[in-house]
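Q: what's the 3D shape of this:
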Amino acid sequence: MRVLLWHVHGSWTTAFVQGEHEYLVPVLPDRPADGRGRAQTWDWPASVRELGPAELRRAFDDEGVDAVVLQRPHEARLLREWTGRRAGRDVPTVYLEHDAPGGPAAATRHPLADVDVAAEGHVPIVHVTQFNALMWDTGPARTAVIEHGIPDPGHRYTGERERVAAVVNEPVRRWRAAGTDVLLQVARQAPAEVYGMGTALLAEHLSPLGPTAAGAADRLYDLPQAELHDRLAGARVYLHPYRWTSLGLALLEAMALGLPVLALPVTAAYAAVPPEAGVLSADPDELAAVARRWLADPSEAAAHGKVAREHVLTHYPLDRFLDRWTTLLTQEVSP
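A: Predicted coordinates:
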């Protein structure tokens, strides 16, 4: 199949494009959010082609595109403007929802819940966790759940550094949702490393919290994925501080590397982190206490990390993820 999708979520797309299909990703000058093209920091296969709007229209006209995966509401408009096709009417389309609802937790209406099928066509909504499917109000729209699958990065864990590592993109802008305050509370009590986009902005919030947290200001990194995996594998513990997120792929990747996990017991974390793989607690001080214990006991940390890796490889395998997406897209193309 030939599938069009925008490069929105790097880790998810890295897994998705490992399938057997041809993938078209829009590209624009300077690679803004609506035209990032191929990943610059992930290793994507040759089956991923980046095309500008004019090239996309020719691809639809001359080669044909079998299916479209939308991930943001305005992409339906871009599809119509760039190719002349209407999502779900002129080309089979699904909408992938990465996130839990951002408004009132149990009452937020999904942007595609009330699409005029007669005018625009049928676009089912695909969630990445059962929790998301439960929380979004999708009205009469048809929904499905395809949970994450990740490429196995290999067991790289050494735990050589007595550090708690966390991956939080834009930790200042996404403060409470990302649990940045939780991260800072743990960093006040245990040495921490923070990775992700926009982490430099966190430095000014660390120094007032005391010498332990201030030390983390010298350990703020924004790294390509391959480098990130190698760096994470050297930390003793992984902290997933998010209050309100779908299910961070960085969490699953850290577990696959073999890191033991500390996280809040919210959203889909209960399914992703079994008790043998780590500790879930709503008390940041408890998370910090466990972190200190694991920093002092590398064998206990490694034992939890071993289970974490086994759990991820069993419950989030890449081949099952790709098979489910192929089945779904095939059904939409040939209902």
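
Q: When you work out contacts or count neighbours from here on, use the C-alpha atoms and nothing else.
A: Noted.

Q: Pretty sure residue 23 sits in a helix.
A: No - counting by DSSP: H, G, I helix; E, B strand; the rest coil, residue 23 is located in no helix; its state is strand.

Q: Double-check it against residue 45; I have them as touching.
A: No - checked against Cα atoms under 8 Å, the pair residue 23 and residue 45 is beyond contact range at 9.7 Å.

Q: Pull up the overlap in contacts between those two.
A: Common neighbours of residue 23 and residue 45, counting by Cα atoms under 8 Å, 6 or more residues apart in numbering, are residue 17.

Q: out of the two, which sits in the busier spot?
A: residue 23 (24 against 14; other Cα atoms under 10 Å).

Q: how about the more buried one, what does it touch?
A: Applying Cα under 8 Å, 6+ apart, we find residue 23 in contact with 2, 3, 4, 5, 17, 47, 48, 49.

Q: now residue 203: how far from residue 216?
A: Distance, residue 203 to residue 216, by Cα to Cα, to the nearest Å: 8 Å.

Q: Next, the second sequence, to be compared with the first:
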Amino acid sequence: MRILLWHVHGSWTTAFVRGPHTYVVPVTPGRGPDGLGRAATFDWPASVVELPPDRLGEAGIDLVVVQRPHEPALVRRWLGLRPGTDVPAVYLEHNAPGGPVPDTRHPAADRPELTVVHVTHFNRLMWDCGTTPTTVIEHGIVDPGPLWTGRLERAAVVVNEPLRRGRTTGTDLLPYFSEAAPLDVFGMGTDGLAGRLGVPAERCNGQELVQSALHREMAERRVYLHPVRWTSLGLSLLEAMHLGMPVVALATTEVAEAVPARAGVVSNRPELLRDAIRDFIADPARARETGRAARAAALARYGLQRFLDDWEYLIKEVTR
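A: Modelled structure (predicted):
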């Protein structure tokens, strides 16, 4: 089967393209947002094929995975097909709703020819999709392995654009948590983070790394901190659990379901999270034990094969 999708979410796509199909990603001159092509910083198999828009119409596409509101129009323009009518299609929604939650209408609401696929049950609950059929396929992670050493008495945080996104990603909480342990914040747009937050650089260091190096660096830190107030379910959180890291996280959106009690400390009380960071830093044996439990929980719920099996079932349902 030949599946068309855009390169929108590199980490999610890295798991999705491990399936048994050919995955066609548009590529445009300059590799802009609608034509990034193959990933440069993620490990994608040879089954991911780049095609320019003028060749998509002859590619024999069997299924379209739409991820952004304007992509159905691109399918009509580039392939001459109406997604959901002329070619099977699903709308993959990565995000929790913004705006007037819980009354936010989904861009694909009242489109019975489509299926909206949510990545968490929380998102499905919060989005108003009207009469459009919905389902949930939870994340799957390409297992990086149990790399945790915890040798550095520091906490890892992974968030992209923390300064631009501000309170959404809990950036304002980082100075408070840096009192418990130095923070290494990994992700795009983290340069100059300490200065903008008014904390010493040694207490809050920003770095941007490719995924393979990121996992190794995360695993050197004693604990993983997830300070995000509002997001779907950060894949970096699930990756940290796969690495065998103990987790300290705000109990927002889907986190309370994703992180069982044995895997870390989840709370909406910042003082409890600050104390939990201190405790894990001071007790590497407890951090190791908690991290092992986090890895076991992540493998059981967010393993790659379960994810691919769920997608295979849905693909057969919408293309039959």
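
Q: Output the contacts of residue 23 of structure 1 as TSV; include the columns distance to residue 78 of structure 1 and neighbour count.
A: Listed next are these as TSV, based on distance: Cα to Cα, whole Å; neighbours: other Cα atoms under 10 Å:
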residue	distance to residue 78 of structure 1	neighbour count
2	18	18
3	16	20
4	12	25
5	11	17
17	21	19
47	23	15
48	20	20
49	18	16
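
Q: Give me the subset of these that lies in strands.
A: Counted as lying in strands by DSSP state E, out of those, are 2, 3, 4, 5, 48, 49.

Q: Spell out the residue ranges of the helices in structure 2.
A: 10-16, 53-56, 71-79, 121-126, 162-165, 174-177, 193-197, 211-220, 235-243, 255-258, 270-282, 284-302, 304-319 (DSSP state H).

Q: Determine which of those approaches residue 28 of structure 2 most closely.
A: Closest to residue 28 of structure 2 of these is helix 53-56 (Cα to Cα; 7.2 Å).

Q: rewinding a little: kindly indicate which of the ones in strands among the contacts of residue 23 of structure 1 lies nearest residue 309 of structure 1.
A: residue 48 (28.6 Å).

Q: That closest one against residue 18, yeah?
A: No - using Cα under 8 Å, residue 48 of structure 1 is not in contact with residue 18; the gap is 9.3 Å.

Q: ok, residues contacting stretch 189-203 of structure 2?
A: 160-163, 172, 175, 178-179, 181-183, 204-208.

Q: Would you work out how far apart the start and end of it are?
A: 18 Å.

Q: And it, how far out from the chain middle?
A: Distance, stretch centre to chain centre, for stretch 189-203 of structure 2: 24 Å (Cα atoms, centre = their mean, to the nearest Å).

Q: before we move on, what about stretch 232-249 of structure 2?
A: 10 Å.

Q: how about that stretch, which residues of structure 1 does it hit?
A: Under TM-score structural alignment, the counterpart of stretch 232-249 of structure 2 in structure 1 spans residues 246-263.

Q: Would you mind measuring the gap between the ends of the matching stretch?
A: 13 Å.

Q: Residue in structure 1 paired with residue 266 of structure 2?
A: Under TM-score structural alignment, residue 266 of structure 2 pairs with residue 280 in structure 1.

Q: now that match: how far from residue 232 of structure 1?
A: Counting by Cα to Cα - residue 280 of structure 1 and residue 232 of structure 1 are separated by 20 Å.
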